[in-house]
Each structure stands twice: as structure tokens, then as C-alpha cells.
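> give me a 3D structure for the following:
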Amino acid sequence: MNATPPLVRAPDAGARPRVLAMANQKGGVGKTTTAINLGTALAAIGERVLIIDLDPQGNASTGLGIDRKSRVTSSYDMLVGERALRDVIMPTAVPRLLIAPSTMDLLGVELEIAGHEDRSYKLRNALRAYCDSSAVHPDSVTYVVVDCPPSLNLLTVNALAAADAVVVPLQCEFFALEGLSQLLTTVEQVRRTLNPALAIQGIVLTMYDPRNSLAGQVVADVRAHMGDKVYETVIPRNVRLSEAPSHGKPALLYDLKCAGSQAYLKLASEVIQREGRWRAA
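As a prediction, the model looks like this:
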């Protein structure tokens, strides 16, 4: 039996990459896990992906095997204007997946750029310069995934101002809808003031445990409130997903067959289908 052909990008000469911001002001919801594994899954099905780590904790960088000692330049240097984005990008062990790593220097970036008129557009401007410089390059990226910190600060605002759409990881737990409401309010504020084209790409339910009746109720409630904004794919609570970062690998490299990896592959296909810019090979 022939394998199912991968989804590939329809030819679109000169098109800039789609920018997806992984955002949720709550910590521990699977945001970085989603950034790492969605980026890896997109690369696995043929896309060229750049992850930009905007979280001072740098977990996305660590989870992709980028040792802290090797982060000579980082997303901090890009935001303060000391380096161009292309100068801070590093390869990863995943083919077609690149990363602009993070360092703890990001903790002070708000103070450094707060007085700048373009303080909310630092990332957008850096991305535009990067796209202009690589527009004719055959290996230019098709997706940019921005991993935001677990707060609604200037770093997150930069990500939302630069993004085409937001992907919202939402843990299947009691306070999920309360946190979602606050984030949606922020997205609407950014849309009105900074980025009129910003959209919600989708809400991905994470850490789902079918043995927990409350988790099932949360899924039902979120779907009832948000309708088709919620992805069909639900990410299960999975030990292999939790173990993978300690090995410096995305789950898809650590254990491709585990339930978490398979879920992220399905999510990547769903993301592409929602973009409406893709076709079967």
C-alpha cells in the first residue's frame, strides 16, 4: 500500500512565512511543548520552520537541544537591535527546523526598549528585514512559530503585533475558560491598536486525561463557548511528552509512536488545513 503523500506548500513565489504566536498568560498549559512539537511536526511534513523563543526561561531552546553555553546571540540581541534575526538563528537536530534561542537577558528587555516608539514592533520589524533578505533563497522558511512567555507583557505584545494568527494552548482544567477570556481580551486590544489582521488560528486542548471526568467537561465547555475555533485534535497527557525535553529532543524524535507525538502530527495537518494555503502533493 502506498504511503499517504505529505502535505506540501503550494508554490507561491515571494510569499512571506506565516507567523503563529503560541500564547497563554497561564503557565504550565503546554505552550512550549506545543511550540516545539508543532514546529517539529510541520517540519516533518515538509515545511521549513523557524521557532523564535521569546520566553526568558528558554525552555523551547533547551527542549530542542540548544545548550545555554552555545547561545552566543539570542532573541534578546534581536529585540534590542544589536543583531539581525538572521544572525541569531541556529540549526536544530530536526531537518528544516531552525530556532532563534532565548537567554535570561530577555528579563530586562522591557526596560531597555520601553522608551522606543517602535517598542511593540521590534519583532515585526526584525521579521520583515529577515524575510526581505531571504525572499529569493530556496530554503526560506514557510512558518514562524513564536513561543511567548507565560504573561501578557511587552514580549507577548511584540509576538501578537508580528503574528498573522494566535494558537492558544489550553490545559483541560477547571480555570481554563477564565484564563482564555483574559487572553482573548488582549488579542482584541492588539487587533484594535497594533495589528488589525491578527486572528485566532485555533485553541488546542492539552494535557487531556480521559480518566478524569472533569477534563471531559472542560473539553465540552470550551467547545460550547468557542465552537469551531477549537481544534478537533486534543493533546493527551503523555509521559513521553514530559520526558522528551530532558533529553533535548522534541517528542517526535524521542518517541514518534507515542500518543503525544501522533497527536501533534494530526494537529500540524489541521493547522495547515485551516490556513487554506496548502494542497496535497
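> going forward, measure contacts between C-alpha atoms and count neighbours the same way
Fine.
> can you tell me how far Pro245 is from Ser70?
Distance of Pro245 to Ser70, given as C-alpha to C-alpha, to the nearest Å: 17 Å.
> what about the two, which has more around it?
Pro245 (21 against 10; other C-alpha atoms under 10 Å).
> show me where the chain has its helices.
Taking DSSP state H, the helices of the chain run over residues 31-44, 59-63, 75-79, 85-88, 109-113, 122-134, 154-162, 176-193, 213-226, 239-243, 251-254, 259-275.
> let's have those helices in CSV, adding distance to Val141 and mean neighbour count.
What follows is the helices of the chain, written out as CSV (distance: least, C-alpha to C-alpha, whole Å; neighbours: other C-alpha atoms under 10 Å):
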stretch, distance to Val141, mean neighbour count
helix 31-44, 10, 26
helix 59-63, 18, 24
helix 75-79, 17, 24
helix 85-88, 12, 19
helix 109-113, 26, 14
helix 122-134, 9, 18
helix 154-162, 16, 25
helix 176-193, 25, 15
helix 213-226, 31, 15
helix 239-243, 26, 17
helix 251-254, 20, 22
helix 259-275, 15, 19
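> and of those helices, who's closest to Gln201?
Nearest to Gln201 among the helices of the chain is helix 259-275; the distance by C-alpha to C-alpha comes to 7.5 Å.
> residues in contact with Val166?
Counting by C-alpha atoms under 8 Å, 6 or more residues apart in numbering, Val166 touches 20-23, 160, 198-202.
> which of the residues you listed ranks first by neighbour count?
Busiest of the contacts of Val166 [other C-alpha under 10 Å] is Leu160, holding 31 neighbours.
> my guess is Arg223 contacts Glu232, does it?
No. Using C-alpha atoms under 8 Å, Arg223 is not in contact with Glu232, being 9.5 Å away.
> Ala84: neighbour count?
17.
> over to Trp278?
The burial count for Trp278: 15, using other C-alpha under 10 Å.
> for the lengthiest strand in the chain, packing partners?
Ranked by residue count and defined by DSSP state E, the top strand of the chain is strand 199-208. Counting contacts by 3 or more C-alpha pairs under 8 Å, 6 or more residues apart in numbering; DSSP states H and E, strand 199-208 is packed against strand 165-171, helix 213-226, strand 230-236.
> dump the ones you listed to TSV, plus distance to Leu265.
TSV is the format used below for those (distance: least, C-alpha to C-alpha, whole Å):
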stretch	distance to Leu265
strand 165-171	15
helix 213-226	20
strand 230-236	10
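> related to what we said a few turns ago, of the contacts of Val166, closest to Val219?
Nearest member of those to Val219, counting by C-alpha to C-alpha, is Gly202, at 14.0 Å.
> surely that closest one is in contact with Tyr231?
Yes. Counting by C-alpha under 8 Å, Gly202 does reach Tyr231; the two are 6.0 Å apart.
> in stretch 95-106, which residues are buried?
For stretch 95-106, burial by neighbour count (16 or more other C-alpha atoms under 10 Å) applies to 96-103, 106.
> how about residues contacting it?
Contacts of stretch 95-106 (C-alpha under 8 Å, 6+ apart): 39-40, 43-44, 46-58, 60-61, 66, 68, 71, 73-76, 85, 88-92.
> second input sequence below; structure requested for side-by-side comparison:
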Amino acid sequence: MTRVLAIANQKGGVAKTTTVASLGAAMAEKGQRVLLVDLDPQGCLTFSLGQDPDKLAVSIHEVLLGDVEPDTALVETIEGMTLLPANIDLAGAEAMLLMRAGREYALKRALAKLATSTDPFDVIIVDCPPSLGVLTLNGLTAANDVIVPLQCETLAHRGVGQFLRTVDDVQQITNADLHMLGALPTLYDSRTTHSRDVLLDVADRYGLVVLAPPIPRTVRFAEASASGSSVLAGRKNKGAIAYRELAGALMKYWKSGKALPTYAPDL
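You can find the predicted model right below:
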């Protein structure tokens, strides 16, 4: 069965796109057929994987509006993943979806069509935009699981409560099967007590599971985006190691129900 994982947080700059690209690349390395979905009108995931958002013949914009079949918009990446790309046209799709009945289900309907193909995807990872609008609602409604990337800084948890209320609303109204896997620490610096204190506060305040391993801060993330590939491409680095470990844990969780490793920042 295809697993759909949403990576979401209404706060920008928390490594959502990096997490989507890196987890996808790590799972593709392990033989999984992976689809990445760019739901952000800024097209950051699309750009970071070597596609020019301004030169797309067709994108997720037309797919969500039902103008084209989803398989016509798919592009292949250099690391063996498939991408459903986005560009600024998607902002217009968001406005148009607001006027339609069942607007939260547009992505779910599109992914259902891909699931009926002769070679369905093993994993679909959705890069949600930094907002709580209809596009994020589409991502959460289509997903089996959701992870919240959380930057380990003082203001990181601003809006987390509101996001969790949105997840609860989705579970109550459009997707009763959505499962919150937990918060993923990103841009983490283990040398500082500040990073650990932030994670303790978030875990205590919201009752969120903190997933392990934390994703360390590294310049390799910016370099990877500029080169049109994920952080897993090229030489080894601590960011790639962490994402490979998390990807392996997720695959075991989906296959056998083995609990995901959690991080105790006070230890």
C-alpha cells in the first residue's frame, strides 16, 4: 500500500523542503518508488531538485484544478525520484479551489488516480506550504502521516499550537486516519543547551513526540539546493546520515509497526 507522508509547519525556514527531498532520496536509495509533491507556490522543492519552475509546461496547478491527468505533470529527478512540480501558478489554484465544493480533497483525488497505475508509488511525500490555507489542508487530507519539522530556536514553537489544532480539525472532518508522528528537530546544534531547552519546552507544552535523530545544522543543505540535488548526493555528511537513519526508521514503522525512535533532549 502506498504511504503518504505530509511534511508541514506554517512557519517558514524550518527545513520542510530539505526534509522532503532528503527523506525521498534516502528511500529511493533503498529501492522504494518515491513521488515528491510540491504544494508550495514558491516552487522551492521543484527548484532544489533541478527543475526551473518558470519553464514547466504543466504543473500541480493544472492537476488540482482537474485540467490534466496527474501523470502528465510528473518529472523525473537525477536521484531516481519522481516529482509533481509547482510554480507560482499554484497561488491561483488556491484561490480557485476556495470556490469549489470538496476543495480539501483535490490532491487526494489526484493521488488516487496515480495509485491505480500498473506501477504505483511505494511512498509519496508532500511538501506543504508555510501556511494553514487550502493547500496545506489538501496535503493533510491526502496523507496517512504527518511530521512537523521544528527549528531548534526560541521562536520555533510559535504557531505550533494552532497547527496542531488544524491537524485535529482535519482528523475530525476530512481525514480521520491522519496520524501525527511527531516533531522533527532541524537545524540542531547539540553543543548548545538552548537547542535542548527548546525541544523540552515543545515536548512538554504540546505533548508532541520528538523524533530522532535530530537533523544537525550543516552548510551542505544550502549547497545541495544550489546544485539541484538533495543533501544525500555527493560526499557523506552528518545531515545525510541523519536523514538516512530517519528514512530507515520510517520504512520499518510502515512495514512492521516498529515504533519510531524518539529523542530525549534532557539526556
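> TM-score for this pair?
The TM-score (TM-score structural alignment, normalised by the length of the second structure) is 0.91; 258 aligned residues with a C-alpha RMSD of 1.7 Å.
> tell me which of the helices of the first structure lies nearest to Arg9 of the first structure.
helix 259-275 (9.0 Å).
> in the second structure, what stretch matches that closest one?
Alignment note (TM-score structural alignment): helix 259-275 of the first structure is matched to residues 238-254 of the second structure.
> mean deviation, the matching stretch versus the first structure?
Comparison of stretch 238-254 of the second structure with the first structure after fitting gives an average deviation of 1.2 Å (mean C-alpha distance after the TM-score superposition for the first structure).
> ok, the residue mapped onto Thr34 of the first structure from the second structure to Asp54 of the second structure distance?
Counting by TM-score structural alignment, Thr34 of the first structure lines up with Thr19 in the second structure. The gap separating Thr19 of the second structure from Asp54 of the second structure is 23 Å, by C-alpha to C-alpha.
> check Glu153 of the second structure too.
Distance from Glu153 of the second structure to Asp54 of the second structure, by C-alpha to C-alpha: 34 Å.
> which of those two has more neighbours?
Glu153 (19 against 12).
> what residues are up against the alignment partner in the first structure of Val123 of the second structure?
Aligned by TM-score structural alignment, Val123 of the second structure pairs with Tyr143 of the first structure. When contacts are counted by C-alpha under 8 Å, 6+ apart, Tyr143 of the first structure touches 17-20, 47-50.
> let me have the residues you listed in TSV, extended by distance to Cys131 of the first structure.
TSV is the format used below for the contacts of Tyr143 of the first structure (distance: C-alpha to C-alpha, whole Å):
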residue	distance to Cys131 of the first structure
Pro17	8
Arg18	11
Val19	12
Leu20	15
Glu47	16
Arg48	13
Val49	13
Leu50	12
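> nearest residue to Leu155 of the first structure in space, please, no chain neighbours.
Leu54 (6.6 Å; C-alpha to C-alpha, 6 or more residues apart in numbering).
> what about that neighbour, neighbour count?
28.
> tally of neighbours for the counterpart of Val75 of the second structure in the first structure?
Matched by TM-score structural alignment, Val75 of the second structure corresponds to Met90 in the first structure. For Met90 of the first structure, the neighbour count with other C-alpha under 10 Å is 19.
> relative to Pro245 of the first structure, how far out is Met90 of the first structure?
18 Å.
> just Thr193 of the first structure next, same as before
On the measure of C-alpha to C-alpha, Thr193 of the first structure and Pro245 of the first structure end up 37 Å apart.
> again, but for Lys31 of the first structure
Lys31 of the first structure is 13 Å from Pro245 of the first structure, by C-alpha to C-alpha.
> kindly report the same for Leu98 of the first structure.
17 Å.
> quick revisit: now, among the buried residues of stretch 95-106 of the first structure, which is nearest to Arg277 of the first structure?
Arg96 (19.2 Å).
> what does Arg191 of the second structure align to in the first structure?
That one, Arg191 of the second structure, aligns with Arg211 by TM-score structural alignment.
> thinking Gln151 of the second structure is in contact with Pro185, fair?
Yes. When contacts are counted by C-alpha under 8 Å, Gln151 of the second structure is listed as touching Pro185 (6.0 Å).
> give me the common contacts of these two.
With C-alpha under 8 Å, 6+ apart as the test, Gln151 of the second structure and Pro185 reach no residue in common.
> alignment lookup: the residue nearest to Leu155 of the first structure to the second structure.
Under TM-score structural alignment, Leu54 of the first structure pairs with Leu39 in the second structure.
> what does Ala21 of the first structure give?
Alignment note (TM-score structural alignment): Ala21 of the first structure maps to Ala6 of the second structure.
> which residues sit in contact with the residue mapped onto Ser230 of the second structure from the first structure?
With TM-score structural alignment defining the correspondence, Ser230 of the second structure maps onto Pro250 in the first structure. Residues near Pro250 of the first structure by C-alpha under 8 Å, 6+ apart: 36-37, 40, 63-64, 241, 244.
> the same query, at a cut-off of 6 Å, please.
Counting by C-alpha atoms under 6 Å, 6 or more residues apart in numbering, Pro250 of the first structure makes contact with 37, 244.
> not counting its neighbours along the chain, what's nearest Pro70 of the second structure?
Val63 (5.5 Å).
> map that neighbour onto the first structure.
Aligned partner of Val63 of the second structure by TM-score structural alignment: Met78.
> quick one: that match from Ser151 of the first structure, how far?
20 Å.
> over to Ala215 of the first structure?
24 Å.
> repeat for Asp77 of the first structure
Asp77 of the first structure is 21 Å from Ser151 of the first structure, by C-alpha to C-alpha.
> and Gln57 of the first structure, by the same measure?
12 Å.
> do the same with Ser261 of the first structure
Applying C-alpha to C-alpha, the value for Ser261 of the first structure to Ser151 of the first structure is 27 Å.
> likewise Leu42 of the first structure?
26 Å.
> also Thr193 of the first structure?
On the measure of C-alpha to C-alpha, Thr193 of the first structure and Ser151 of the first structure end up 19 Å apart.
> likewise Asp221 of the first structure?
24 Å.
> what about the nearest residue to Gly46 of the first structure once chain neighbours are set aside, neighbour count?
Nearest residue to Gly46 of the first structure, sequence neighbours excluded (C-alpha to C-alpha, 6+ apart): Val8, at 5.9 Å. Using other C-alpha under 10 Å, Val8 of the first structure is surrounded by 16 other residues.
> and if you look at Gly102 of the second structure?
For Gly102 of the second structure, using other C-alpha under 10 Å, the count is 10.
> then Gly81 of the first structure?
Residues near Gly81 of the first structure, counting by other C-alpha under 10 Å: 14.
> rewinding a little: hmm, who's touching the longest strand of the first structure?
Counting by C-alpha under 6 Å, 6+ apart, 165-172, 229-231, 234-237 sit against strand 199-208 of the first structure.
> for it, give me the average deviation versus the second structure.
Mean for strand 199-208 of the first structure is 1.0 Å (mean C-alpha distance after the TM-score superposition for the first structure).
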